[in-house]
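Asker: When you get a sec, could you give me coordinates for this:
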Amino acid sequence: MKSTLLTLTLLGTLLTPALHAAPFTPEQESRIKELIRETLVANPKILDEVADAWEKQNAADQASQLGNFIKGNQDVLFNSATSPRLGAKNPKLTLVSFTDYNCPFCKQFDPHLARLLKAYPNDIGLVIKLLPFKGQTSAKAAQYSLTLWQQDPARFLALHDKLMSKQGMLTEADINKALAATGNTALKPEARATEELRNSLRIGTLLGVQGTPATLIGNQLVSGAIPYEELEQIVKAELARKG
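Answerer: Down below sits the predicted model:
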């Protein structure tokens, strides 16, 4: 299918007359098609080379678009006071984690992020954007943790870890137990937490996040619970790029 599309694209390019030039005659068009067919039959690797070049150019275009979007949305991505922030105070590199308390892969991946912050205490910062994709308890847990962040940031991490470490889907009872275990039984969700969730969903959608976990590292959006070693390699490369 890819080869067919590329052939059609090539044909279309060749069959389009240059600006101000006379159009091809039917005989010329027929001969061009024959030449293309003969060339491809004699050199079938051409299609692979064209496909590779197209894929590289497409990837470069997407990276450029992502970079421009990130540059135009620095404040909401990296500097929002209502988004939890962990790690170095003046980091060389700030990651943005799109995550969900009911996502099993997020529960697997969250310890990798914690390990990374410990390994690079002066270099790495982490902004957490909660995306409650998986049910009402996901949203409720997020509202509690975000409210706590906005009221008392120093106490956020204990509740966050408690909610994230609970295996399986959270129940109302699980959330209440987490609140009790971290001394937050009197905590009441605030409207600012709901607004933060809306903003996270909006920026995540515009950024192209299609599921959790997703981690923004430099100008690269990394999807899924990748192994720690792979995560660290990406981070090291980005730190080296920043110098």
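
Asker: From here on, just use CA atoms for contacts and neighbour counts.
Answerer: Will do.

Asker: who does the lengthiest helix in the chain touch, helix- and strand-wise?
Answerer: For the chain, the helix reaching the highest residue count under DSSP state H is reported as helix 45-72. Applying 3 or more Cα pairs under 8 Å, 6 or more residues apart in numbering; DSSP states H and E, one finds that helix 45-72 contacts helix 2-15.

Asker: to compare against the first, here's another:
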Amino acid sequence: MLRFLAAASLALFTLIASPALADNHDNDRIKQLALDAILENPEIIAEAITILRGRDEEKRLSDMRSKIDQYRDQLENDPNAPVLGNVDGDMIIVEFFDYNCPYCKSVAPDVLKLITDDQNIRLVYREWPILGEDSVFAARAALAAREQGKYEEFHWSLMRLRRANEESVLQAAAELGMDIDKLQRDMMADEVNAHIQLSMQMASAIGFTGTPSFVMGDQIVPGAISLEEMQRIVENSRQSRPTAE
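Answerer: Purely as a prediction, here's the structure:
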């Protein structure tokens, strides 16, 4: 039944969308056949829409993969990007995130558990503050924390905040014993500006529309997923690699 509906749907939309194809046919007869098909099987409209949407999604993902291939080296090896986990890990995961994104916060414990349980993952962070000035402040502070060797600790602290803003971010920094004056000076460093600018550029070029967005090996994950899904993608990625002869 589904095959019939799919074929009928595609034929119907082809006829409707291609007037030139109908030049050699009786237009009225074609319209009547289409109407009869719809009246007898109204579900073919929904089926056709599903098929066309699926094709659109496949093309979108294909375009995104092409862009990721273009940016692969910068995504995985940018020396100006924070790296957690195993810096020499065989599985590279890149996460674009915002400290005020509730989905980023909800997935953060799973990301931490993933790199804790699997000691062969290289996790590359792209600070992508798209939710307002508070998010920009938090991202700048996190990147500046690298100068005091506190990025990882500070990152998890900020992820636990209900709302990351100037007051809560600086309080979290103080609780970690950071030099607040130095932190605020370092927030305006060229390296901080460059990281955020590149994140914006890559996310736009790839076609990400929200946070979190992951590149997990060759897989694109535009949204929060469970720990089990992360583990499955990591395992599948490793198994799909060509074996050395």
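
Asker: after superposition, how close is the longest helix of structure 1 to structure 2?
Answerer: Following the fit onto structure 2, the mean deviation recorded for helix 45-72 of structure 1 is 2.8 Å by mean Cα distance after the TM-score superposition for structure 1.

Asker: so how far is that helix off the chain centroid?
Answerer: Counting by Cα atoms, centre = their mean, to the nearest Å, helix 45-72 of structure 1 is centred 17 Å from the centre of its parent chain.

Asker: mind listing what's buried in that helix?
Answerer: Neighbour counts over helix 45-72 of structure 1 (16 or more other Cα atoms under 10 Å) mark 47, 51, 66, 70 as buried.

Asker: ok, the residues you listed vs residue 203 of structure 1, which is closest?
Answerer: The shortest approach to residue 203 of structure 1 among these belongs to residue 70, at 10.0 Å (Cα to Cα).

Asker: Quickly note the distance from that closest one to residue 77 of structure 1.
Answerer: When distance is defined by Cα to Cα, to the nearest Å, residue 70 of structure 1 is 8 Å away from residue 77 of structure 1.

Asker: Give me the angle between the longest helix of structure 1 and helix 2-15.
Answerer: Here helix 45-72 of structure 1 runs at an angle of 90 degrees relative to helix 2-15 (axes from the mean of the first three to the mean of the last three Cα atoms, to 10 degrees).

Asker: which element follows helix 45-72 of structure 1 toward the C-terminus?
Answerer: helix 74-78 (DSSP states H and E).

Asker: Find me the equivalent region of that following helix in structure 2.
Answerer: Counting by TM-score structural alignment, helix 74-78 of structure 1 pairs with residues 72-76 of structure 2.

Asker: about what we covered before: could you export the buried residues of helix 45-72 of structure 1 to JSON lines, including columns for distance to residue 193 of structure 1?
Answerer: Formatted as JSON lines, the buried residues of helix 45-72 of structure 1 follow (distance: Cα to Cα, whole Å):
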{"residue": "47", "distance to residue 193 of structure 1": "52"}
{"residue": "51", "distance to residue 193 of structure 1": "46"}
{"residue": "66", "distance to residue 193 of structure 1": "27"}
{"residue": "70", "distance to residue 193 of structure 1": "23"}
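
Asker: and which of these is nearest residue 117 of structure 1?
Answerer: For those, the nearest to residue 117 of structure 1 is residue 70 (22.1 Å; Cα to Cα).

Asker: what's the closest one in contact with, if anything?
Answerer: 77, 219 (Cα atoms under 8 Å, 6 or more residues apart in numbering).

Asker: now swap in residue 157 of structure 2 and tell me
Answerer: residue 172.

Asker: Need the counterpart of it in structure 1.
Answerer: Match for residue 157 of structure 2 (TM-score structural alignment): residue 162.

Asker: After the strand or helix carrying its match, which helix or strand is next? Please name it.
Answerer: For residue 162 of structure 1, the host element (DSSP H and E) is helix 156-165. Following helix 156-165 of structure 1 in sequence order, the next helix or strand is helix 172-181 (DSSP H and E).

Asker: Give the buried residues for the helix or strand just after that next one.
Answerer: For helix 172-181 of structure 1, the succeeding helix or strand toward the C-terminus, using DSSP H and E, is helix 191-207. For helix 191-207 of structure 1, burial by neighbour count (16+ other Cα under 10 Å) applies to 193-194, 196-197, 199-201, 204, 207.

Asker: orientation of helix 191-207 of structure 1 relative to helix 45-72 in degrees?
Answerer: Using the same axes, to 10 degrees, helix 191-207 of structure 1 lies at 150 degrees relative to helix 45-72.

Asker: Contacts for helix 191-207 of structure 1 next, please.
Answerer: Residues from elsewhere that reach helix 191-207 of structure 1, judged by Cα under 8 Å, 6+ apart: 66, 69, 76-77, 82-83, 98, 129-132, 142-144, 146-147, 150.
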